[in-house]
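[1] Return a 3D structure for these sequence lines:
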Amino acid sequence: MNDYVLFITMAIAFLITVLISPVFIPFLRRLKFGQSIREEGPQSHQKKSGTPTMGGLMVLFSVSITTLIVASKFNPDPMTFEVFLLLFVLIGYGLIGFLDDFIKVVMKRNLGLTSKQKMLAQLIIAIVVYIILRQHGFPTYVDIPLTDIRFDLGIGYAVLILVMLVGASNAVNLTDGLDGLLAGTAAVAFGAFAIIAWEGNIQFEIAVFALAIVGALLGFLVFNAHPAKVFMGDTGSLALGGAIAIVAILTKLEILLVIIGGVFVIETLSVIIQVISFKTTGKRVFKMSPLHHHYELKGWSEWRVVTSFWMLGLIFAVLGIYIEVWLG
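    So this is what the prediction gives:
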């Protein structure tokens, strides 16, 4: 398969997103699907109240259509085992996010789904994923990067899948707090996995799926970059988190996800550290968590914070590619 497929995949996803956005965004506005801003957040964010949310629906639509279109060109039946799992996780976690967003903006319950409801739904999808993988004889080993060490986790692999899918979806969700922050960092991370999958001659459907997400996110950034005309919402952030986890699982790069998704890991750790510190000492380590808000309150402009995190994400992505492709 020629490298031009890389660019065609991204181009299709980019164009679909860019073309439907001018229609979809006003539609969201007419439905009054506007974002409500938490009072405890940075005061500079209050002006964003009412900006249309649930924009992640455009990303899900673009990625799904693009993946099926490109996959069908190389396979009479585009819905292979890999494609099914990838889209199942993307749409499944997207549906959880959609319900959360819907409750917030339509039913006017600012917290959306309860933490228990959200966790239960995430776990159910993760369990289904494990069952499907098990039925297809998916290997349960984990490779340690830069070594020849391989651990066969057996039934313990089920626990790893649950942790990865639930953990990644929540970590990515935490990162969605500034205009363009998640779209940019996620595009870089998925781009890294696409390169590794392509160079490693792993099933091309995985690379196509990852590249479709890159293209869709770049198209979304046209409208989500500061000042944002639309927000992704939990619809998009939970879907992307689940998607990056299943990509890492199917490519057998479970450990490398921690590196390539380094920005998401740091954002999550900042919340954990903040909570532990406040509960044990009554003091806060950061001015506000997740970490991107800390830098906002230190006086950084929103654009400076976003571009800095983009660059950090790029460093992590390059490091992951270097470890797997050049040193692996």
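[2] all contacts plus neighbour counts: C-alpha atoms, from now on.
    OK.
[3] I figured residue 45 was touching residue 36, is that so?
    No: counting by CA atoms under 8 Å, residue 45 stays clear of residue 36, with 10.0 Å between them.
[4] So for the two, which residue has more residues nearby?
    Per other CA atoms under 10 Å, whichever of residue 45 and residue 36 has more neighbours is residue 36, with 18 against 14.
[5] run this one through as well so I can compare:
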Amino acid sequence: MQARYPILLVSAFVATFVLSKVLLSVAGRSNVAIKPELLGTQAKKQGTPVIGGIAFCLGTLLVTLLDPALMQEGVVFPLLGLLLFALIGLLDDRMKIRSNNGDGLSSLLKLALQISGSLVLLMLLDSQGLLDTRLDIGSFTLELGTAYYAFACMYVLYFVNAVNITDGLDALAAGSAMPLLVLLLLLARRSGIIASPALIGSLLAFLVFNRKPAKYFMGDCGSHALGAYIAVSALVMGCEAVLFFASGLFLVELATSLIQIISIRRFGRKVFTIAPLHHAYELKGVAEGRIVSFFTLTSWAFALCSLLISR
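    Here you go, the predicted structure:
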């Protein structure tokens, strides 16, 4: 069992690397349009295939199916979350191909699918007795009762959309999510829950192809899957508050987008030049590589602080 982690990690890396090579060899240029407001900084990325999410989701799936601990709750349910939301994201990616402005599913339809997916996962977790309605916040415990289920649904939606919004620069979303995945493994080990490092291995291979200049993007397929995996893992392990704090970078990214949307619709003006935050820095002339490095290091800092203050 001690060799399980390195075997799964390396196997997932190799599987995703090979799958990436195969997919890139058969994928043509993407027909997804760059959003008009991003043409000034993103025009050179036009045509980059949106297949990275497919690659690391399939790589994670193939390796995890061979994991002797597959049916452990810390392995199988995060995998189900990854697959279910990968399909929702993939549908959005396919719709973007038909759009001339980079838009996919309507906001309401996407939200309805996300809520439906969240409820399906919560029903599965609840049927197995894996949901604890108590919320641990530092040294305090808050009993939410039935309100926990609404909280858990919002929790999944938060991570799915926060990772999705953060996915806007080469290696940004994957690099920023890596600290949270490592933190989940450490928390699982501390609490005696069996988890899997397969997604970490797959993301490391993904980053080989997604670092600037990216050979492919993860798309909504990948960002939805990644966010759902993190959220479901936290729900299963009962470390919701710790992971929420660790997601500070994603929270800032999501908050800037929400503030911008509310300000435009309510007051008819922008708070930021553009949202989310990473694009605002990009428009100010900050090099993409510097933005990604700073944001990734910030995410590692949040994860480290969360580990230190967790019980």
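[6] And the TM-score between them?
    Once superposed, the chains reach a TM-score of 0.94 (TM-score structural alignment, normalised by the length of structure 2), with 311 aligned residues with a CA RMSD of 1.8 Å.
[7] and the gap between the residue nearest the centre of structure 1 and residue 13 of structure 1?
    Central residue of structure 1 (CA atoms, centre = their mean): residue 240, 2.5 Å from the mean position. Using CA to CA, to the nearest Å, one obtains 15 Å as the distance from residue 240 of structure 1 to residue 13 of structure 1.
[8] coming back round to it: alignment lookup: the residue nearest to the centre of structure 1 to structure 2.
    Alignment note: residue 240 of structure 1 maps to residue 226 in structure 2; criterion TM-score structural alignment.
[9] And its match, how far from residue 310 of structure 2?
    In terms of CA to CA, residue 226 of structure 2 sits 23 Å off from residue 310 of structure 2.
[10] how big's the offset between the longest helix anywhere in structure 2 and structure 1?
    Longest helix of structure 2, by residue count under DSSP state H: helix 73-97. Superposed on structure 1, helix 73-97 of structure 2 shows a mean distance to its aligned partners of 1.4 Å (mean CA distance after the TM-score superposition for structure 1).
[11] correct me, but the match of residue 240 of structure 1 touches residue 158?
    No: the criterion here is CA under 8 Å, and residue 226 of structure 2 misses it with residue 158 at 12.0 Å.
[12] overlap in contacts of these two?
    Listed as contacting both residue 226 of structure 2 and residue 158 by CA atoms under 8 Å, 6 or more residues apart in numbering is no residue at all.
[13] Please enumerate the helices of structure 2.
    For structure 2, helices defined by DSSP H occupy the ranges 4-26, 39-42, 52-65, 73-97, 107-127, 147-166, 172-191, 198-210, 219-237, 240-246, 248-267, 277-283, 288-309.
[14] Make CSV out of the ones you listed and add distance to residue 135 of structure 2.
    Formatted as CSV, the helices of structure 2 follow (distance: least, CA to CA, whole Å):
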stretch, distance to residue 135 of structure 2
helix 4-26, 29
helix 39-42, 42
helix 52-65, 29
helix 73-97, 18
helix 107-127, 15
helix 147-166, 8
helix 172-191, 16
helix 198-210, 26
helix 219-237, 10
helix 240-246, 7
helix 248-267, 19
helix 277-283, 30
helix 288-309, 16
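[15] Which stretch among those helices is buried most, on average?
    Ranked by average neighbour count under the criterion mean count of other CA atoms under 10 Å, the helices of structure 2 are headed by helix 219-237 at a mean of 28.
[16] Quick one: distance of that helix to the chain centre.
    5 Å (CA atoms, centre = their mean, to the nearest Å).
[17] do stretch 92-108 of structure 2 as well
    Chain-centre distance of stretch 92-108 of structure 2: 19 Å, with CA atoms, centre = their mean.
[18] Equivalent analysis for stretch 102-121 of structure 2, please.
    On the basis of CA atoms, centre = their mean, stretch 102-121 of structure 2 sits 15 Å off its chain's mean C-alpha point.
[19] In structure 1, what stretch matches it?
    Using TM-score structural alignment, stretch 102-121 of structure 2 pairs with 110-129 in structure 1.
[20] hmm, who's touching the matching stretch?
    Here stretch 110-129 of structure 1 makes contact (CA under 8 Å, 6+ apart) with 36, 38, 85, 89, 92-93, 96, 99-104, 158, 161-162, 165-166.
[21] on average, how far is stretch 177-191 of structure 2 from the matching bit in structure 1?
    When structure 1 is superposed, stretch 177-191 of structure 2 averages 1.4 Å from its matched positions, counting by mean CA distance after the TM-score superposition for structure 1.
[22] Tell me how far residue 6 of structure 2 lies from residue 12 of structure 2.
    Distance from residue 6 of structure 2 to residue 12 of structure 2, by CA to CA: 10 Å.
[23] Residue 287 of structure 2 too?
    Relative to residue 12 of structure 2, and taking CA to CA, residue 287 of structure 2 is found at 31 Å.
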